[in-house]
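1. Pasting the sequence and the predicted model now:
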Amino acid sequence: MASDHLASFENTRERLAGPDLVRAIAITEVLICHDGGMISAWCHKTLPFHLAVLGFYGVMLFFVLSGFLIGTIILDLLDRKASPKDWSIFLVRRWLRTLPAYYVWLIVLLIPLAYFGPYGVTWDEGKRVLPYYLTLTQNLGWPMVSGWYGVTWSLCVEEWFYITFPVLLLLLLACRVRSAVAFGTILAAFFIVPLWWRLSLPTNVDWNEVTSKIVPCRFDSIAWGILAAWFYRRFRIITTFHIPLALCGTFIVSIIWWSDKLPFPLWNGRFQSMAIYDVVGLAYALCMPAMMRLSALPPLINQTVRSISTHSYALYLCHLPLVLVAGDLQVRYGIRIRYALLFTIVTTLGGAILSWRLVERPCLKLRVRQSFQKVESRDGHSVQNKLSGF
């Protein structure tokens, strides 16, 4: 049975509130971490620890959501024995959703670097690392080549996942491996290889810059979403327990988030650096069925959440570079904090809105529809499967 229809940027009337809410929560956590940390530094203060680590949880939530949505599509393609053309449509749709906005922002952010001096790095370093950013290889098998445009590390993880998972799956299918066996084998590999890679790293590496940002080290974060999609699809009884599962997942995340307040250590540092991705990934995966059951929110809240969700990708791409520009203007030209803050808010929100209207939405309209057969909904009515704006 094919999947339920998912939230879609292209089908706003049937758009589920659950994925929108997850995106809104994730981007809010990232903004609190990054912008909150920078603004606190302007005031010569430190962002409280439990707010400073929200960036990790926000990115993890994005990864699991991405895995769940693309996992649903991949399972649909497998079930209907999709042709190579269908798989190519899947990849092209992904690239049209993510790459145009990325390259536009990459070019836009080079302008202040070239003409107004450094914000984080010099122009010479920007030119040196630009080929990596153009090919999305800035952290392919090594730490980020530069601190400039650092938020793009997670985009690289997702883009390479979108390529490697389907390609390896199709290779096994071409060898006449049964689809269920092929899918399970590749999914298992995407859990095993990242853990092995992290364990192979020296124990004294920088966790934030090495263990958590090298592309293969984070594939399992997305794989948890794909596993959740498989369980949600194959064992529909779990929808009956979506609330207990979500409460369990929320409890796990809360315990880890506040583990420093426990009267006993939750785990040692080495184990934490290896396992935290999978423990948090599992916790978020447990929340996915509840996300899919949330079809609507109160009107005012729903409108706000949907707007944040719609602009979440552009917000992610532009927020940190723009707050760094504001900080650079403050240091070099003595701009007052309130004006730097106003600059950050106006450019970030304005940039996200323009990115959506001028780049992302037009590119969505260019995408070929990923067609699927009509499927039966839970109430027995025939509905057209609507895939995510992914």
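-> Okay, I see it.
2. drop to CA atoms for contacts and neighbour counts, all remaining ones
-> Fine.
3. Now do the contacts for F165.
-> I186 (C-alpha atoms under 8 Å, 6 or more residues apart in numbering).
4. can you tell me how far it sits from T203?
-> 29 Å (C-alpha to C-alpha, to the nearest Å).
5. Pasting the second one now:
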Amino acid sequence: MYINSKHRIFGLDIIRALAILLVLCSHSTLLLFPNQNNVYLTVTQFFGTVGVDLFFVLSGYLIGGILLKQINEGKVTVKDFLYFWVRRWFRTLPNYFLILILNILLFYFLHEKIIENIFYFFAFLQNFSSPHPGFFTEAWSLSIEEYAYIVGPLALLILMTFFKNCSKKTLYIVMSLVIIIIITFLRINYHTNHDIISHHDWSKHIRKVVIYRIDSIYYGFLAAFLAQVFHSAWNNYKKWFLVLGILLFIGLHSCVFLFNMQPENSQLFFNVFYLPLLSISLLLFFPFFSSWKTGGPFKNTITKISVLSYALYLINYSIVLLTIQNFISVEGTPLVIKFLILLLYWFLSFGLSYLLFKYFERPMTNLRDSSFFK
């Protein structure tokens, strides 16, 4: 698999590869121990959720950087923003719609049912303001990312239209902060009017709903601004930021563990503060990793995993894991059989993702660079 690494930042490839591997490890526990619950499984599954948050803040950091680059180059017309959206959509939508259609066909083949309100998935409305359905469950995070890509740049374009004399970078910050504040108030409103009865309930109604989560992307926007405007401090204090991020991450979850904090007994903390603090702790790692330009002996492997991460995320659960579970029961099977099932899951996930990337995703992303779209 040929990869043009000229413009890639190895440290960010590490973050992306780590994020998808955490997700795969988490899903592996669901495959092998679907009805079991212990501290080891809980920790592994927790880091899987952290992997998704890594994707959120990384997406915000990269997309925010692209918007800032457009601002610096004076590319702030409606045409420029349309070109920005076309490039993003050619990167994300073809894979999504292909896997969505495959999921619909696979679900019908296995269960002879058609999902109710399936058309919501084609507009990313399935979890816009309510819990995500039980079908194609990994799509919840894609809805959050897609709306974040639309809302922020559109708000920025509107601000620049009405405040032509203001600094474009100032308006970029205003846009990011206003969206973060609005989403925070929406979570406060939910907290005021609803009771959370379990961690699953919190995850379903808060963590996986668009209008309560897109602020995670915009924390990444703020980090992109800081990285550009305060470039010297971003690089000079990168190790200190890394240490601070580790301390915040460990401290945050140590409090959760030591004080037995759960969404049902610490609702204000989880509904309003936990997810932003998690995003900030992860972004504090970025000064260190965003300056990591070269790799060691595992560079090619890490870069390939990073490149396949989007395809892996789409394929590994609904397409591979649930299909395996439909035909193979792991309950009461010997450990060696479970190991073989695990190998099958990882082999199919990477193999199908490679095929998706090579024969569909990469041709689509190459098409966006054609002269027609420029």
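-> Here it is on my side, so go on. Since this is a predicted model, take the numbers as computed values, not measurements.
6. center of structure 1 - which residue?
-> F62 (3.2 Å; C-alpha atoms, centre = their mean).
7. List the contacts of the equivalent of that residue over in structure 2.
-> Aligned counterpart of F62 of structure 1 in structure 2: F55 (TM-score structural alignment). Going by C-alpha under 8 Å, 6+ apart, F55 of structure 2 touches R16, A19.
8. Please, which helix or strand holds F55 of structure 2?
-> helix 39-72 (DSSP states H and E).
9. Show me what counts as buried in that helix.
-> Across helix 39-72 of structure 2, burial judged by 16 or more other C-alpha atoms under 10 Å covers 41, 44-45, 47-48, 50-65, 67-68, 70-71.
10. right, and the helix or strand after that helix?
-> helix 78-111.
11. residue range for the next helix or strand after that following helix in structure 1?
-> For helix 78-111 of structure 2, the following helix or strand on the C-terminal side (DSSP H and E) is helix 119-122. Using TM-score structural alignment, the residues of structure 1 aligned to helix 119-122 of structure 2 are 131-134.
12. Would you check how far apart D86 of structure 1 and R93 of structure 1 are?
-> Counting by C-alpha to C-alpha - D86 of structure 1 and R93 of structure 1 are separated by 11 Å.
13. quick one, which of the two is more surrounded?
-> Neighbour count, other C-alpha atoms under 10 Å: between D86 of structure 1 and R93, R93 has more, with 20 against 15.
14. In terms of helices and strands, where is E146 of structure 2?
-> helix 139-162.
15. got the angle between that helix and helix 78-111?
-> 160 degrees (axes from the mean of the first three to the mean of the last three C-alpha atoms, to 10 degrees).
16. The stretch 151-300 of structure 2: helices as residue ranges?
-> For the stretch 151-300 of structure 2, helices defined by DSSP state H, counting those that start in this stretch occupy the ranges 168-193, 199-202, 210-213, 215-229, 231-236, 238-258, 267-268, 275-283, 286-290, 299-315.
17. tell me the most buried of those helices?
-> helix 210-213 (a mean of 26; mean count of other C-alpha atoms under 10 Å).
18. For it, give me the average deviation versus structure 1.
-> Helix 210-213 of structure 2, aligned to structure 1 and superposed, deviates on average by 1.0 Å (mean C-alpha distance after the TM-score superposition for structure 1).
19. and what of stretch 54-71 of structure 2?
-> Looks like 0.8 Å for stretch 54-71 of structure 2 (mean C-alpha distance after the TM-score superposition for structure 1).
20. so how far is that stretch from its chain's centroid?
-> 12 Å (C-alpha atoms, centre = their mean, to the nearest Å).
21. How about stretch 261-271 of structure 1?
-> With C-alpha atoms, centre = their mean, you get 27 Å for stretch 261-271 of structure 1.
22. What range does the helix holding E146 of structure 2 cover in structure 1?
-> Taking TM-score structural alignment, helix 139-162 of structure 2 hits residues 152-175 over in structure 1.
23. List the buried residues in the matching stretch.
-> For stretch 152-175 of structure 1, by 16+ other C-alpha under 10 Å, it's 152-162, 165-166, 169-170, 172-173.
24. And for stretch 366-373 of structure 2?
-> Those would be R368, for stretch 366-373 of structure 2 by 16+ other C-alpha under 10 Å.
25. quick check, distance from that stretch to the centre of its chain.
-> On C-alpha atoms, centre = their mean, the centre of stretch 366-373 of structure 2 falls 26 Å from that of its chain.
26. Quick one: residues in contact with that stretch.
-> Y83, V86, R87, F90.
27. from those, which single one is nearest W240 of structure 2?
-> Nearest to W240 of structure 2, judged by C-alpha to C-alpha, of the contacts of stretch 366-373 of structure 2 is R87 at 35.3 Å.
28. Translate that closest one into the numbering of structure 1.
-> In structure 1, R87 of structure 2 lands on R93 (TM-score structural alignment).
29. and the gap between K304 of structure 2 and D13 of structure 2?
-> To D13 of structure 2, K304 of structure 2 is 9 Å away according to C-alpha to C-alpha.
30. cool, and L342 of structure 2?
-> 25 Å.
31. Which one's more surrounded, the two?
-> D13 (23 against 17).
32. mind listing what the residue opposite the more buried one in structure 1 once aligned touches?
-> Counting by TM-score structural alignment, D13 of structure 2 lines up with D20 in structure 1. By C-alpha under 8 Å, 6+ apart, the contact set of D20 of structure 1 is A7, V305, R306, S309, T310.
33. Just tell me what the last one corresponds to in structure 2.
-> Using TM-score structural alignment, the partner of T310 of structure 1 in structure 2 is V307.
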